[in-house]
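In: My questions concern the predicted model and sequence given below.
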Amino acid sequence: MENRVQQVIKKLEHLPSDRLSEVEDFIDFLSQKDREHRMRKDFAQGAEASFQKVWDNEDDSAYDEL
């Protein structure tokens, strides 16, 4: 990974400053996207226990076979 980072750094060193701003914006976008993905995943895992009672019940067991 370190080698890959160094390769990216070398490429960045050759970009004009206005392009560096674009790269920085894109990095921020990717970071935000990752945070949102983790947050949705964490929320889903947290909600799963709450919905377990609703999903697993005798009245709705017929739907388990669909």
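Out: Okay, I see it. For clarity, every value in this text was computed on a predicted model and none was experimentally measured.
In: CA only for contacts and neighbour counts going forward, please
Out: OK.
In: can you give me the helices for this structure?
Out: All helices of the chain, identified by DSSP state H, fall at 2-13, 17-55.
In: got another, please set it beside the one above:
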Amino acid sequence: MIKKITSLPSERLAEVEDFVDFLRQRDRDQALTRAAAATSAPAFAAVWDNPEADVYDTL
């Protein structure tokens, strides 16, 4: 992989770097989304897990 990357012209190296940065940012964003969901789940549990809302489980 490194051989392939280093053989690219400089314009393409910039594209590869941009793509790698994009992948890293996407991973950070997904991790943040998962952490936010895990943090908010207990707060929403009282709203989601109640007898009045059970009717919506069948929709």
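Out: Sure thing, it's come through. Note that the structure is a prediction, hence the values are computed from the model and not measured.
In: Any idea what the TM-score is?
Out: Once superposed, the chains reach a TM-score of 0.84 (TM-score structural alignment, normalised by the length of the second structure), with 59 aligned residues with a CA RMSD of 1.3 Å.
In: how much space is there between the aligned residue in the first structure for residue 19 of the second structure and residue 46 of the first structure?
Out: Matched to the first structure by TM-score structural alignment, residue 19 of the second structure sits across from residue 26. In this structure, residue 26 of the first structure and residue 46 of the first structure are 30 Å apart, going by CA to CA, to the nearest Å.
In: For residue 61 of the first structure, which of the helices of the first structure is the nearest?
Out: Set against residue 61 of the first structure and scored by CA to CA, these come closest in helix 17-55, at 8.8 Å.
In: what angle do the closest one and helix 2-13 make?
Out: 130 degrees (axes from the mean of the first three to the mean of the last three CA atoms, to 10 degrees).
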